[in-house]
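**Student:** here you go, sequence then predicted model.
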Amino acid sequence: MNAPGFAAAPRRLEQLPFSHSFAALPPAFYTRLQPKPLPAPYLVCASPAAAALIGLDPAEFATEEFVATFAGNRILSASQPLAAVYSGHQFGVWAGQLGDGRAILLGEVAADAPGGALEVQLKGAGLTPYSRMGDGRAVLRSSIREYLCSEAMAALGIPTSRALCVVGSDELIMRETPETSAVATRLAPSFIRFGSFEHWYYQGKTAELKILADHVIDRFYPELRADANPYQALLAAVTRSTAHLVAQWQAVGFMHGVLNTDNMSILGITIDYGPFGFMEAFDAGHICNHSDSQGRYAYASQPNIGHWNCYALGQALLPLIGEVDDVHAALAGYATAYQEKIDELLHAKLGLQASMEDDVGLFEAMFKLMQDNHVDFTLFFRRLGELQRENPGADAPLRDLFIDRAGFDAWAGQYRLRLGRENRSDAARRAAMHAVNPKYILRNYLAQIAIDKAQDKDFSEIARLQKVLERPFDDQPEFETYAALPPDWASQLEVSCSS
């Protein structure tokens, strides 16, 4: 969720105007419960930009009440904590009932967002009836990664949940090794997932399925209510927004890592940051999640997986839509929506104003060259903006990214010819390209440096990195090292589903 800030006078915590539309659903949709207190909590980081979305005064960050509230140790009088039930397909296999195994929803706060409010959710707040074999906690490592990436994605203009803060504790919990625990506070218009609908479909409970669909339509897609088949229209809208979201991921080299149906938002926003990664040395088959042994969620597979997940949602909505053909008609828009969006984004990334017949060939040749040379994804597009149409001699910073210099020269020649078919100055094209090709992304090694320091109670690097990532498209000379090629040791980093 990357809506503009909510225009309201800054509020104190106790003044947050909570509402509870999800809690107004029947009790079968959730379990009311209290968070489990976090021992001796301390503030790790907090986002003024996220606080502004709900009109919260950042001065509250410094109070004991803020830390206690978002550790789950203190319950605001207006909140109604609950954990939601859902199900889902995990790595393509039906996993049955899942649910908020460590997330607790406090309620919704008025905001400039779809539905007019943002849900406030604690992640890592303790056991729930849906925890299965888990302990209900999150570790500091993964909480910092989610915090940084949520805010970085918003700055990139990609629809996403937001992160208000992370509260840590010296309490140890076991993953592969003992790690300290944390609670991350997330904001989103809704955390309803594809798997929320699958839950009721696979139980054969059409009445509950309809209640949920009506809730989503009335709150987030009210314009669909007048449609002849509002449930088909809902599927079509979600299919389209999902296709657009995946195209935006591909355009910045973002890999989600765990595109299970229970991690797919009904609003087409990025949620549930786990073993994510941003592409560095380009490899279309790159797998960012060490737990994904079959490569189901590799970079190049994300568009097809997005489509597969929409089919799973379509199956779940079939009892409401009525006819299989109507489900297929709604899903048919995915390929077109994705292709149109990625085409638009690639033209912008290459500084091309018009779409011409042979552009696809230019794009395909570019990605093949990047693949063959394992060129850094972000640096390539950023430096491409510096290319001068009439001066190949100035190509060195870009050309040096390639082992096959002759191959680059040949492609650059074709690119220059294509640029020559449009009347645009180098300066204008550079400005346009730099506005869409980030200089700064959340590289895994940058996150790891911040995590390592945080584990020693030094949170300065989180704040510094967040400051850099808030302006991903700007030249920030004082932070030039954050835009450099990753060090050799970065290639040894692994991220997995363990968090």
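**Tutor:** Arrived safely.
**Student:** C-alpha from now on. contacts and neighbour counts both.
**Tutor:** Noted.
**Student:** and the gap between Val67 and Glu14?
**Tutor:** Using Cα to Cα, to the nearest Å, Val67 is found at 13 Å from Glu14.
**Student:** so which residues of the stretch 251-400 of the chain form strands?
**Tutor:** 254-255, 277-278 (DSSP state E, counting those that start in this stretch).
**Student:** show me what the first one is packed against.
**Tutor:** In this structure, strand 254-255 packs against strand 277-278, with contacts taken as 3 or more Cα pairs under 8 Å, 6 or more residues apart in numbering; DSSP states H and E.
**Student:** another one to put next to it:
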Amino acid sequence: MSLPLDNKLDNSYAALPPAFYTRLMPTPLPAPYLVAYSDDAAQLIGLDAAQAAAGLDVWIGNAVPQGATPLAAVYSGHQFGVWAGQLGDGRAILLGDIATPHGPMELQWKGAGQTPYSRMGDGRAVLRSSIREFLCSEAMAALGIPTSRALALAGSDQGVMRETVETAAVVVRMAPSFVRFGSFEHWYYRKQPEQLKILADYVLARFFPALQAEAQPYAALLREVTQRTARLMAQWQSVGFMHGVMNTDNMSILGLTLDYGPFGFMESFDPGHICNHTDQQGRYSYANQPQIGHWNCYALAQALMPLIDDVPLAQAALDSYQPTFAAEMDRLLHAKLGLSQIPEHADADRKLFDAMFEVMEANGADFTLFFRNLSQLQRDDAGAGSAVRDLFIDRAAFDGWTQQYRVRLQHEAASDTARSAAMNRVNPKYVLRNYLAQVAIEKAQNKDFSEIERLLSVLRHPYDEQPEHAAYAALPPDWASHLEVSCSS
């Protein structure tokens, strides 16, 4: 019986020298069952929904498609700002890559067993965290934010020990590449510049061929990655997304959101919010994400210095981070408020944005609902916009800000109706709130996967009204405030 992906997979990474990886097979799991499958992700690699059931043994790692050359990659990294040395794919195994009209797409098992890089880990993932990664990967893609994708999620009742005994699961995730900042750090700190050059040349040739013609291609690579990272940080901030573990081994060389662990979406607005219970110092708080992105680019620059060999050139590449982030953040905030970027209003607009965040923070306004409901406010009707006003305890403070906002709207040519529609195209109504994921997890632990399917359906269209699913856009219930998410998965 043929399997999905039989004889369709290449593996460009396997063409690198053996020191870059270890070839190995996944470790089978007993009595697998399909938990979820993303039609949208499947279409990217030419699969249809009918192949979901036929592919169960592949999705769980019990069968390997013909022509696949599975491997686990080695890399290193800084974890919470501290050099951690060699890490690697401790529970991830690369099947290979498949050609698509939009370029190559790698497929990777996450949770398919131990590898030589597992250290003291068991190489497994649990159903709880796998559901979160599956749903958020697809939710972020629907939001238009660069991300790895999730093709399938399969489970097994085999026990896995975390704080308690949980059940095992495997996510099949996809990305053009899973090369990380830490992949370059590995060879730099091992003082192996030849290997470093091989990796950089591989990335340039495969993903940035135009940069090869530049006078300083490695500095150009650093500049490209720095700018991609800066734009990604702005996109995260604009939807209130918090990654939780921005270690250099979790940073994509392509500027993708990678390695979903203790992530979260901002609810009651607090710039200092820490979504990762393990991060007691708050290194990866919402407010810190942009500067940590910059810090990580410096770590990458250090790793590339044997190739760049020009400190001012590397610094110039890094110096592009702040203006890129600022420009993208400014563009996104103008769009979220339905405003045009008018040069003569630039300074006043920045003050308007700052005042907005101050009143949001002082009142703990819900991030997603604030921006979504702001579209109902009208330029000349002070009575409109009650839904957004109701998010504020200090109504006078909110009214004071909206007075400034309405004055600014007088300089916009668009009608209230057109502006509202434009704002709703960039301000999602639906995001993966922690409590929504928790409800789906608890049902799935009882073999009811219907909530995962329903959530996936809702999150595929985050900007649509979907009145039949309005409950998924409501303020979180009181019990949700007690949810904690940590690095344990």
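**Tutor:** That came through fine. As the structure is a prediction and not an experimental result, all values here were calculated from the model.
**Student:** quick one: TM-score?
**Tutor:** Overlay of the two chains. TM-score (TM-score structural alignment, normalised by the length of the second structure): 0.98; 485 aligned residues with a Cα RMSD of 0.9 Å.
**Student:** about what we covered before: now render the strands of the stretch 251-400 of the first structure as CSV, adding mean neighbour count and distance to Leu53 of the first structure.
**Tutor:** What follows is those, written out as CSV (neighbours: other Cα atoms under 10 Å; distance: least, Cα to Cα, whole Å):
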stretch, mean neighbour count, distance to Leu53 of the first structure
strand 254-255, 24, 24
strand 277-278, 22, 26
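**Student:** re the thing from before, more neighbours, Val67 and Glu14 of the first structure?
**Tutor:** Using other Cα atoms under 10 Å, the more surrounded residue of Val67 of the first structure and Glu14 is Val67, with 23 against 13.
**Student:** which part of the second structure matches the strand or helix carrying Ala243 of the first structure?
**Tutor:** With elements taken from DSSP states H and E, the one containing Ala243 of the first structure is helix 230-252. The alignment of helix 230-252 of the first structure onto the second structure (TM-score structural alignment) spans residues 217-239.
**Student:** any idea how far that stretch is from the middle of the chain?
**Tutor:** 14 Å (Cα atoms, centre = their mean, to the nearest Å).
**Student:** next, the mean deviation of that stretch compared to the first structure.
**Tutor:** Taken over the aligned residues, the distance from stretch 217-239 of the second structure to the first structure averages 0.2 Å (mean Cα distance after the TM-score superposition for the first structure).
**Student:** how about the aligned residue in the second structure for Gly295 of the first structure: what's its closest non-neighbour residue?
**Tutor:** For Gly295 of the first structure, the aligned residue in the second structure is Gly282 (criterion: TM-score structural alignment). Counting by Cα to Cα, 6 or more residues apart in numbering, Gly282 of the second structure lies nearest to Ile274, which is 5.9 Å off, once chain neighbours are set aside.
**Student:** again with Asp426 of the first structure
**Tutor:** Gln388 (6.1 Å).
**Student:** same check, this time on Tyr298 of the second structure
**Tutor:** Nearest one to Tyr298 of the second structure, counting by Cα to Cα, 6+ apart, is Leu318 at 7.0 Å.
**Student:** what is the neighbour count of that neighbour?
**Tutor:** 23.
**Student:** distance of the alignment partner in the first structure of it from Gly126 of the first structure?
**Tutor:** By TM-score structural alignment, Leu318 of the second structure lines up with Leu331 in the first structure. Relative to Gly126 of the first structure, Leu331 of the first structure is positioned 38 Å away (Cα to Cα).
**Student:** assess the claim that the residue nearest to Tyr298 of the second structure and Glu224 are in contact.
**Tutor:** No: counting by Cα atoms under 8 Å, Leu318 of the second structure sits too far from Glu224 to count as a contact (9.7 Å).
**Student:** three-state assignment of Glu138 of the second structure?
**Tutor:** helix (DSSP: H, G, I helix; E, B strand; the rest coil).
**Student:** kindly apply the preceding question to Gly101 of the first structure instead.
**Tutor:** Per three-state DSSP, Gly101 of the first structure ends up coil.
**Student:** good, wrapping up.
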